[in-house]
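# Got a predicted model here, sequence first, then my questions.
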Amino acid sequence: MEQYDSLKLSNQVCFPLYVASKEIIRKYNKFLKELDLTYTQYITMMVMWEVEKENVKDLGEKLYLDSGTLTPLLRKLEHKGYIKREKSKEDERNLSITLTNEGKALKEKAKNIPIEMMKCINLPLEELINLKDILNKIIGEK
């Protein structure tokens, strides 16, 4: 092994992860365009469809987004009518997000996106599950 082999792009794990991430998001965007959502807006809505009400801080932790990214994203979703932002009655420093009826209705429009994405990725289900498990190990989720 040459002294600098470890610096070759072709020997890196990070590069194919980076390119795959970009490619997956590009494929998602084909479907999300019809809903007028960005990928980060979509994953935010996915969390909201699960919980319907969430603290902004907890939402940011779930999505691995800092407040500088999350705040304008939430403003846009609120402007579109999908969520409502409210200061907590217990502590005004805390902001909570609530899913609106329009946000709930959007779930119906988005329901086929995961199936369509599986077709686009074109990997057997078992490999997708294994890939997800490996990626969760890397990011430290259970």
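Great, that's in hand.

# only C-alpha atoms for contact and neighbour calcs from this point on.
Will do.

# Now the most centrally placed residue in the chain. Nearest residue, chain neighbours left out?
When C-alpha atoms, centre = their mean is applied to the chain, the residue found nearest the centroid is I43 (3.2 Å). Spatially, and ignoring its direct neighbours in sequence, I43 is nearest to L63 (7.5 Å; C-alpha to C-alpha, 6 or more residues apart in numbering).

# my guess is that neighbour contacts M45, does it?
No: using C-alpha atoms under 8 Å, L63 is not in contact with M45, being 10.7 Å away.

# Looking at these two, which one has more neighbours?
The residue with more neighbours, out of L63 and M45, is M45; 24 against 13, by other C-alpha atoms under 10 Å.

# try this one side by side with the last:
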Amino acid sequence: MAKVRDVMTTNPDVLDTYSTLSKAAKIMKAGDFGVVPVVKDDAIVGVVTDRDIIVRGIAGGLGLEDPVDSIMTTDVTTVGPDDDVSEVRQLMIDGALRRVPVVDGERLIGIVSLGDLAEHGSGDDVLTEVSKAAPNN
């Protein structure tokens, strides 16, 4: 059975709590993804999504130079490097998650995405299932 460490992306792009909404958006554009982990002293403290920038940030009256800690989600679902890929796949479907941070203790060590699962043969129809489960489709 494959483990998360076998499929995850290591050294993901991250933000610190003082990073701006503009920096978050630029990282997302450059990497062509919609979520970036937020870390403090290598520990994950939240995530920022493209939707957070628009809905919580811009529509909420914030500017592009405001810090991401004002809009980040702090209740973050994470997985460990030794978790089974099949369990993570189901977690992503059940939670409508496209990317899940990988932690060792509290330290962020990677991220696993739908693309990672598909690339390693564990993503068959997972995108379809996640999309069905996602709110606001």
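Happy to help now that I have it. It should be emphasised that the depicted structure is a prediction, and the values quoted were computed from it without experimental measurement.

# Mind checking the TM-score on these two?
The TM-score (TM-score structural alignment, normalised by the length of structure 2) is 0.25; 62 aligned residues with a C-alpha RMSD of 4.9 Å.

# List the buried residues for the host helix or strand of K26 of structure 2?
K26 of structure 2 is part of helix 21-31 when elements are defined by DSSP states H and E. Within helix 21-31 of structure 2, the residues that count as buried by 16 or more other C-alpha atoms under 10 Å are 21-25, 27-28.

# now the strands for structure 1?
Along structure 1, the segments classed as strands by DSSP state E run 53-55, 83-87, 95-99.

# hmm, who's touching stretch 70-77 of structure 1?
For stretch 70-77 of structure 1, the external contacting residues (C-alpha atoms under 8 Å, 6 or more residues apart in numbering) are 40-41, 60, 83, 85.

# quick revisit: could you dump the buried residues of helix 21-31 of structure 2 into CSV with distance to S113 of structure 2 added?
Shown next, in CSV, are the buried residues of helix 21-31 of structure 2 (distance: C-alpha to C-alpha, whole Å):
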residue, distance to S113 of structure 2
L21, 22
S22, 23
K23, 21
A24, 18
A25, 18
I27, 16
M28, 14
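
# Of those, just say which sits nearest to T128 of structure 2.
Lowest distance from T128 of structure 2 to the buried residues of helix 21-31 of structure 2 (C-alpha to C-alpha) belongs to M28, with 22.2 Å.

# hang on, the closest one packs against P37?
No: M28 of structure 2 is beyond contact range of P37, at 10.9 Å (criterion: C-alpha under 8 Å).

# which other helices and strands contact the helix holding K26 of structure 2?
In terms of contacts (3 or more C-alpha pairs under 8 Å, 6 or more residues apart in numbering; DSSP states H and E), helix 21-31 of structure 2 is packed against strand 35-40.

# other SSEs contacting the strand it packs on?
Using 3+ C-alpha pairs under 8 Å, 6+ apart, the elements in contact with strand 35-40 of structure 2 are strand 15-16, helix 21-31, strand 43-49.

# let's go with 10 Å and repeat that
Applying 3 or more C-alpha pairs under 10 Å, 6 or more residues apart in numbering; DSSP states H and E, one finds that strand 35-40 of structure 2 contacts strand 15-16, helix 21-31, strand 43-49, helix 50-51, strand 99-104, strand 107-113.
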